[in-house]
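In: What follows is a predicted structure for the sequence shown.
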Amino acid sequence: MPRQQHRRQLVYMTNQQHANRWRRLVRGKKECWSKHERHQYWQAGAHVEPSAAFVRQKTEYERMHHRCTEGITDWKAFYFNQSEGKSATADVDGCKYAFLIPGQWHGLGNRIMSLISTFTYAFITHRAILMPDDGILPSLLCNPFAHSSWLIPASQFWAIKADLEKGPRNLAEQPGKHSRGVFCHLDWMTPEDEWTFFCKRTQEEVAEKPFMLFWSDMFFVPPLYFVPSLRARLEALFPDRRVFTHVARYILLPANYLWDRIVRSYHGHLEHHDVLLGLQIRPVDETQEDIFERVLACVTSTQYLPAVILPDQWQAMADDVEDEGLRGAQGESIGVFVAALNGSYASRLSTLYSQGKPYSAQTVSIYSETHDTTERQDDRQQYAAALEEMFLLSFAHRLITSDFSTFGYTAAALAAIDPWSLNIVKRAEVDWRSNDRPVCQRTVSEPCALSIRRQFKCPDGDSHTSDSETAFVRTCPVIDAGLHLELPRIPDFIGAV
């Protein structure tokens, strides 16, 4: 066994022994295992640490959340009493709230985009985030707060939601008689005149409202930087601009049953490799052969995987291999974790690297977890499997994801890895088969805010098209209807630690 691999296994055994001992001590208590163990698995992005200001703000936010939710058992009555100016039994002076409908009728990736964005907004504007206890996310995640819960009874939540929906949508219209709060509806179909939510004057009006209802299916953090007051808070808390990474590592905590599955899969199949490559292939409705060829071209052109000599080419290539020698680290073991709804991609890669001869001294092993062929709404088992795959991808040293995929966005941001993005997702604006498009291209770990452009107008006539203070909010690669944050490049993982 190579010395480096042996050392890593000893470190894991020590960590696992501590984890097992800790779990025995807290057995019977409502402790979240992933909250205490997750950081030991993010190897490539382990150096990405939250700022001291963010750590302090977490403590202050949890204290505020506890004060603003403690003792409230009937949220429906509390909401209407507060809205009508009646006295409340709880000490809620100065408290404001953000109610979240987490991406209904969408996949898990979109729900996570909504959760991270809404929490970020609540975090920087000092609002207590709350959501119904009957949703998909509560079944998958631990409560992140030490002394309060972000869940309220579903029947009470939906009564509040029904009332807030009557209010001004994104404050694009005059509030009128409904003064209880604001309905913030942000998705890829939101018309341009409602993007005024990301304008200075609108946010000044929103700040006066005690209640906000958020419905979204997208990552809407980048345009928050257009509001000077919000930009100042974001820059203080996230000087590296890795907003999604730090927020997701804080609140995206798999429940114990799911975390146990994740770590068992990792230690059972993935952790013993010198290099772990995560490969996420999103589409299921395109020609499999076309996509497989592009996937293979990407993994070899990036040199993440070696090219393969097929059996019928062995004799013809023998002299060249002997003359040139085998490339790659001697004896290096590469594990490839494939996350795809279509299981044929993993099986074809496995066949290719088991029957062919890698044009290097490296060994390649292929692994995958699920083989569902369709994405089913409200299938909790499928959502649990999806979150498991997101975290397993995030434990990789290197990542290749699919363009426009919120699934891939989540994995890359958790890992704090700048992935290569496969140009394989069908969109009306882009022909991925075009010869002038590369098979894959390097992107950043923060997600793209799809569908929003800089060109939207604010009520005061201001625009963001030439704002030098937000020049780092750039148009997403490949498609112009989207914004992302420019980040310093993270170097590739080189070899075993």
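Out: Received, thanks. Numbering: from 1, shown residues only.
In: going forward, measure contacts and count neighbours with C-alpha atoms only.
Out: Noted.
In: Show me the strands in the stretch 151-300 of the chain, by range?
Out: Here the stretch 151-300 of the chain has its strands, by DSSP state E, counting those that start in this stretch, at 151-152, 181-186, 211-216, 275-281.
In: Included below, for side-by-side comparison, is a second structure:
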Amino acid sequence: MVTAAAATVGGSMEFGMTRSVSAVEEGIMGVARSLSLEVGGKSKFFRNVRTMRFLLALIMSAIVAMVAVSRLKLLVDPWFSSHHETQQPPLQQLLMSSSSSSNPLSNPPLLTHTGVATGHNSAKNHLSSTELKLVPSPVVAANRPQFHSSIVDSTCTSRGQQEMYRDSAHQSPRSGLLDQALEEYTRMHSHCALYDGDGSSDVKTECRYLVYLEGYEGLGNRLLSLVSAFAYAMATKRALVIDARRGHLAALLCEPFRDSSWLLPPGFVDEVWGAPNLEDAMHRGFQNVSAVRINLRHEQTRADQRFFCPATQQEGLQNVTWIGWESNQYYVPRLFMIPSFWSLLSPWFPDPSLVFTQLTRFLCLPQNQIWARIQRVHESYLASSMMQVGLQVRRNLNADNATLAESVQELIMNCSLKYHLLPRPAMHNKEPVVVVQQQQLKPPPDTGAKSSSSSRTSAAVLVTSLHMQYYEKLRNLYLEHGTEDGTVVSVHMMSHDGVENDSYEQAVKALMEIWLLSFSNKLATSSWSTFGYVAQGLGGLHPVIFNFLALDLDDHTGPACWLGQSSEPCLHYPFVKQLECGNVPMSKQQSNWIATHIRPCQDEKYGLQLCSGLH
């Protein structure tokens, strides 16, 4: 109807404009005929003047009419087009397989919804960031916190829009000191930019650089390592650059720093890849060493671990121009254990449980094409529900971690009910509860009376896993039985690739899923999952943690699940006891801070995790 109405109005405008032009033409022809008959005589001259005045008035009237019609068309057309574009598109148009195009960003990935996998769409791509117009449903508009960002960045729209999708409890604003530090770092990065405006590259003698060398693990490990490198770069005043030849992060994420690029120019590659490791540099006493390649992966030598000794930082690496950073871990907790770094970092983060949250929301923002897909999925399938729940299922110690196991399904359901992530299914029901369209739902009145069908609450559940069996089980459970309290539950899954690979297409899906999970009101993640760590940290969420490790290890003594003590990721391999730094002088204030804010991880007893200190 909207399209038809727009066509009708457009047709009326075109007819009106044609009629105005025709009137002008007829007037001109009439005046020309009258002028051709006027010859000689004073009275005829004045008649000619009157005729010319009539002609001029007629032309001016026509011009005014055409301008008015044009302005009306400019005002009306966008109204119709925006209402037309914001209608929920068919699922096969909304999310198309990204493997169907040579350009991975031209089409979004598959989304499974109520068990139907979508096909391809050859029509116009609806996900252009310039076309995207978000009109939240009345339910969403009523419940979403009002957020007015001063950040307007057309090159990275997610920078100013990300907080629109989080409730007020999880917006986690940065401290004033951290904002000031980020602003100063951005200016330093611009001053030390390796790319000049004319396309050439140069190194200023007063600048030092940290080159992020992307690893081969999954996206979760890479993002954890990248944020750790950024925290170290801020503490040491090094310009963070990334070698885009390996991996996908540079193609997934926006340029984070205003007025400068974080891409490593090709001419500087040998500076890092050919550099000595930390042990060799220490043997040389860091004499004539301009670059060092640091190994902070989970397999490290004792010499590699000396990176965290204060003497290595202050007497060795401080004057090295280039540091190559290789890691697959989240080493920020270890940085707080170095006295000189602690004195810088602790004032920036009054709540240490939000370090990853605040740095990631600054550094790891999706590029516009990916952000537009995230918005489309969220607005079409999740936003209209009053409660959004994320369930991330990953069995790290299982050879085929996506194969359905009834014990895993039982654990998911029991823990979700225990921590009130999901409403209790009405198992006694023989017929499924009638599903009310979620766009018509309103919050139930707080009267204590039983909700009617017109005021049911709703929950949208996003399941992320390599395979779809866990999603299917949960979806069928609520379709067949409904819920005891009448809550309408919709279950969604965005991808189910079966196996993890190193493709760009899968990396795009993974980044989308991480961001969508981070928008949840409630979240459950899997023990030892770096993917889950990034989602909970980005969202500032304390998740319920599914202890799948206990199942895989046949450990019947451990809990099936627990509530996370922090939104921070876990550092699995801190190597604290093996360090040989000697006697490190540490203030009593720092010692008390560490005792309060750094704890063993709940899913790795030898790991370390930053916490708020509140029990």
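Out: Nice, I can see it. Just so we're clear, the structure is a prediction, and the values are computed from it rather than from any experiment.
In: Is it possible to get JSON lines of the strands of the stretch 151-300 of the first structure that adds distance to residue 293 of the first structure and mean neighbour count?
Out: What follows is the strands of the stretch 151-300 of the first structure, written out as JSON lines (distance: least, CA to CA, whole Å; neighbours: other CA atoms under 10 Å):
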{"stretch": "strand 151-152", "distance to residue 293 of the first structure": "46", "mean neighbour count": "18"}
{"stretch": "strand 181-186", "distance to residue 293 of the first structure": "36", "mean neighbour count": "23"}
{"stretch": "strand 211-216", "distance to residue 293 of the first structure": "35", "mean neighbour count": "25"}
{"stretch": "strand 275-281", "distance to residue 293 of the first structure": "12", "mean neighbour count": "26"}
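In: Out of those strands, flag the one nearest residue 300 of the first structure.
Out: Proximity of these to residue 300 of the first structure was assessed by CA to CA; the nearest stretch is strand 275-281, lying at 12.3 Å.
In: circling back: which of the strands of the stretch 151-300 of the first structure sits closest to residue 386 of the first structure?
Out: Nearest of the strands of the stretch 151-300 of the first structure to residue 386 of the first structure, taken as CA to CA: strand 275-281 at 11.3 Å.
In: That closest one vs the second structure, average offset?
Out: Once the two structures are superposed, the average separation between strand 275-281 of the first structure and the matching residues of the second structure is 0.6 Å (mean CA distance after the TM-score superposition for the first structure).
In: rewinding a little: output the strands of the stretch 151-300 of the first structure as TSV; include the columns distance to residue 420 of the first structure.
Out: Formatted as TSV, the entries for the strands of the stretch 151-300 of the first structure read as follows, by distance: least, CA to CA, whole Å:
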stretch	distance to residue 420 of the first structure
strand 151-152	36
strand 181-186	28
strand 211-216	27
strand 275-281	10
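In: what do we get in the first structure for residue 577 of the second structure?
Out: Pairing criterion TM-score structural alignment: the partner of residue 577 of the second structure within the first structure is identified as residue 455.
In: Checking that match next. Helix, strand or coil?
Out: Residue 455 of the first structure carries the three-state label coil when classified by DSSP: H, G, I helix; E, B strand; the rest coil.
In: okay, now it: neighbour count?
Out: Neighbour count of residue 455 of the first structure, defined by other CA atoms under 10 Å: 11.
In: thinking it is in contact with residue 466, fair?
Out: No - proximity of residue 455 of the first structure to residue 466 does not meet the contact threshold set by CA atoms under 8 Å, at 9.5 Å.
In: picking up where we left off before, quick one, which of the strands of the stretch 151-300 of the first structure is nearest to residue 79 of the first structure?
Out: Evaluated with CA to CA, the strands of the stretch 151-300 of the first structure place strand 211-216 nearest to residue 79 of the first structure, the distance being 8.5 Å.
In: relative to strand 181-186, how tilted is the closest one?
Out: Taking axes from the mean of the first three to the mean of the last three CA atoms, to 10 degrees, one finds that strand 211-216 of the first structure is oriented at 10 degrees with respect to strand 181-186.
In: Please work out which residues of the second structure line up with strand 211-216 of the first structure.
Out: Taken onto the second structure by TM-score structural alignment, strand 211-216 of the first structure occupies residues 322-327 there.
In: Looking at the strands of the stretch 151-300 of the first structure, which is nearest to residue 419 of the first structure?
Out: Counting by CA to CA, residue 419 of the first structure lies closest to strand 275-281 out of the strands of the stretch 151-300 of the first structure; the figure is 9.4 Å.
In: what span of the second structure lines up against the closest one?
Out: The alignment of strand 275-281 of the first structure onto the second structure (TM-score structural alignment) covers residues 387-393.
In: Next up, the contacts around the residue most central in space within the first structure.
Out: Nearest to the mean C-alpha position of the first structure, by CA atoms, centre = their mean, lies residue 410 at 2.1 Å. With contacts taken as CA atoms under 8 Å, 6 or more residues apart in numbering, residue 410 of the first structure has the following neighbours: 109, 112-113, 390, 447.
In: now those as a markdown table including secondary structure?
Out: Converted to a markdown table, these look like this (three-state DSSP):
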| residue | secondary structure |
| --- | --- |
| 109 | helix |
| 112 | helix |
| 113 | helix |
| 390 | helix |
| 447 | coil |
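In: and in the second structure, which of the residues you listed remain?
Out: Shared contacts between this structure and the second structure among these (both residues aligned by TM-score structural alignment, their matches' CA atoms under 8 Å) comprise 109, 112-113, 390, 447.
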